[in-house]
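Peer 1: could you work out the structure for the sequence below:
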Amino acid sequence: MIELHQLLMFMAAGWLLNLTPGPDVFYMLSHAARQGWRAGLVASAGITAGCMVHVTAAALGVGALLAASATAFSVLKWLGAAYLLWMGVQMLRSKNNSKLMAPADNAPGLTETGSSLARIFWGGFWTNVLNPKVAIFFLAFIPQFIAADYAHKSLAFAALGLLFNLNAIPVNMLWVWMGAGMARRAGWLCKRLHWLDRTAGAMFIGFGLKLALTDKPGA
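Peer 2: All right, here's what the predicted structure looks like:
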């Protein structure tokens, strides 16, 4: 299906792409910085689950539909933009959440409740799923590593998509570690969490506006 040097190139490209800041990265960073490593890991898990939806859909042909249909792309684009804008507004309106953070001498995030972690997971999931650019990315990126004469292209697509998501885990852990490190090492952050919320909120609004203004690829 794929030679070793192509596989290594695929993995290296995946690492570089996952190091590029975007809505998913800021989602992980903001939760890890505000609520500790556990919240960051849950955010990462939600985003990974969202990516698997895109991979499965693209392998089944839904990604091709999004690429070919302006209507389908527009519907998902506006849903995704609305969700990112909604998240940004909620962050801008949030109050100081320093009570959610553990004391500096304890491991951050240990006081998270199951319900709040579930909200973080599903927030990351929908942030990823409602972004049609992710679906188009998988549809454009992965086929480059599948031989044209390979008989089981859907199976190969799914396998490479799974590898891409597994390959992203170390990078996501790095982002979470960086975010949690901010919470541990910067004591002033606990007193200024509302500014972190507002910064992240402004970023999400920016991503939402950028997505809303995105034309269908190839249009």
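
Peer 1: going forward, measure contacts and count neighbours with C-alpha atoms only.
Peer 2: Fine.

Peer 1: now do the contacts for the residue lying closest to residue 80 once chain neighbours are set aside.
Peer 2: Leaving aside its sequence neighbours, residue 80 sits nearest to residue 130 (Cα to Cα, 6 or more residues apart in numbering; 4.3 Å). Residue 130 makes contact with 76-77, 79-81, 83, according to Cα atoms under 8 Å, 6 or more residues apart in numbering.

Peer 1: check contacts around the closest residue to residue 208 other than its chain neighbours.
Peer 2: Spatially, and ignoring its direct neighbours in sequence, residue 208 is nearest to residue 81 (4.3 Å; Cα to Cα, 6+ apart). Counting by Cα under 8 Å, 6+ apart, residue 81 touches 130-131, 207-209, 211-212.

Peer 1: among the residues you listed, which two are most distant?
Peer 2: Farthest-apart pair in those is 130 and 209; separation 13.9 Å (Cα to Cα).

Peer 1: residue 57: neighbouring residues, count only.
Peer 2: When counting by other Cα atoms under 10 Å, one arrives at 17 neighbours for residue 57.

Peer 1: so it sits against residue 51, correct?
Peer 2: No: look at residue 57 against residue 51 with Cα atoms under 8 Å: they stay out of range, at 9.8 Å.

Peer 1: show me where the chain has helices.
Peer 2: Along the chain, counting by DSSP state H, helices occupy 4-18, 23-35, 37-60, 62-68, 70-93, 114-129, 132-141, 153-185, 187-191, 193-212.

Peer 1: alongside the first, I'd like the structure of this one:
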Amino acid sequence: MHQWFLPLLAFTTAAAIFTITPGLDSVMVLRTAASDGRRAGVGAIFGIAVGLSLWGLAAAFGLTALLAASSTAFFIVKCVGAVYLVWIGANQLLRPRMALTTEAGPEQARQVEHRNAFWPGFRRGMLTDLLNPKAGIFVITFFPQFIPPATDVVAFTLVQVVIQVVLTFIWLGLLVALTVPLAQFFNRPVVVRRLDRLTGLVFIAFGAKIFLTDSPSS
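Peer 2: Modelled structure (predicted):
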């Protein structure tokens, strides 16, 4: 039996539990899929996966150690991430919409908007993940616990990144699949207003939580 099998099995089990635990990524994907459709939701998943991959690559090559070692670097990243989330949340809280999708405009324009919805979702998902320093700290503190001794750390970490990304795709993809069929319900004006305000509060809360997070070096 390969010496990596049991450590990777343990990592996959633990990572799966963390993945399905409700958090910022789940809220972001649900909100994006409900508001802008399946393409945008899938785009958000790909953006989150890219963000996770970049954090994982940084961890593999030691770059995220900067966040753990430097209070200044950690403070800058967490402030940018907190401001970004609070800005999104405040917009949804103060300016809730009457409908999740617009019915106005030519049919061709609506089709183009729908077709291009992938990239706004992608950008939102990637920025949400990259501007969350807790994601980087999670990678550099959680992943090494499963690395066996006398192992190529970079190679093992890269395998862990692939596993985490696959788990993320599976779980968030399931959320999108369950959300999109409910689009007609979500498109009711009263539901839209309440959904916008609720998710706005959630994003603001996540932003505050990130801002109040202490640097590991402090």
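
Peer 1: where's the residue nearest to residue 208 of the first structure relative to residue 47 of the first structure, distance?
Peer 2: In this view, residue 81 of the first structure and residue 47 of the first structure are 16 Å apart by Cα to Cα, to the nearest Å.

Peer 1: still on that earlier bit, ok, and the most crowded of the contacts of residue 81 of the first structure?
Peer 2: Highest neighbour count within the contacts of residue 81 of the first structure, by other Cα under 10 Å: residue 208, with 26 neighbours.

Peer 1: the residue nearest the centre of the first structure and residue 121 of the first structure, how far apart?
Peer 2: Centroid-nearest residue in the first structure, with Cα atoms, centre = their mean: residue 24, separated by 2.8 Å. Look at residue 24 of the first structure and residue 121 of the first structure: by Cα to Cα, they are 12 Å apart.

Peer 1: check residue 167 of the first structure too.
Peer 2: The value you get for residue 167 of the first structure to residue 121 of the first structure, if Cα to Cα is used, is 20 Å.

Peer 1: more crowded one of the two?
Peer 2: Neighbours were counted for residue 167 of the first structure and for residue 121 using other Cα under 10 Å; residue 121 has more, 24 against 17.

Peer 1: residues in contact with that one?
Peer 2: Counted by Cα under 8 Å, 6+ apart, residue 121 of the first structure has contacts 42-47.

Peer 1: count the residues that sit near the nearest residue to it once chain neighbours are set aside.
Peer 2: Nearest residue to residue 121 of the first structure, sequence neighbours excluded (Cα to Cα, 6+ apart): residue 46, at 4.4 Å. For residue 46 of the first structure, the count of nearby residues is 26 (other Cα under 10 Å).

Peer 1: cool, the one 4 residues further on as well?
Peer 2: The number of residues packed near residue 50 of the first structure is 22, by other Cα under 10 Å.

Peer 1: test my guess that it contacts residue 126.
Peer 2: Yes: taking contacts as Cα under 8 Å, residue 50 of the first structure lies within contact range of residue 126: 6.8 Å.

Peer 1: quick check: end-to-end length of stretch 99-115 of the first structure?
Peer 2: 16 Å.

Peer 1: the second structure: which residue goes with the residue nearest to residue 208 of the first structure?
Peer 2: Under the alignment (TM-score structural alignment), residue 81 of the first structure pairs with residue 82 in the second structure.

Peer 1: the closest residue in space to residue 38 of the first structure that isn't next to it in sequence: what's it in contact with?
Peer 2: Excluding the flanking residues, the one nearest residue 38 of the first structure by Cα to Cα, 6+ apart is residue 109, at 5.2 Å. The neighbourhood of residue 109 of the first structure, defined by Cα under 8 Å, 6+ apart, consists of 35-39, 100-102.

Peer 1: neighbours around residue 176 of the first structure, how many?
Peer 2: With other Cα under 10 Å as criterion, residue 176 of the first structure counts 29.

Peer 1: my read: residue 34 of the first structure touches residue 91, true?
Peer 2: No: taking contacts as Cα under 8 Å, residue 34 of the first structure lies outside contact range of residue 91: 11.8 Å.

Peer 1: these two: which is more packed in?
Peer 2: Using other Cα under 10 Å, the more surrounded residue of residue 34 of the first structure and residue 91 is residue 34, with 29 against 21.

Peer 1: and the gap between that one and residue 27 of the first structure?
Peer 2: Counting by Cα to Cα - residue 34 of the first structure and residue 27 of the first structure are separated by 11 Å.

Peer 1: ditto for residue 191 of the first structure
Peer 2: On the measure of Cα to Cα, residue 191 of the first structure and residue 27 of the first structure end up 20 Å apart.

Peer 1: and residue 123 of the first structure, by the same measure?
Peer 2: To residue 27 of the first structure, residue 123 of the first structure is 9 Å away according to Cα to Cα.

Peer 1: which one's more surrounded, those two?
Peer 2: Neighbour count, other Cα under 10 Å: between residue 123 of the first structure and residue 27, residue 27 has more, with 25 against 19.
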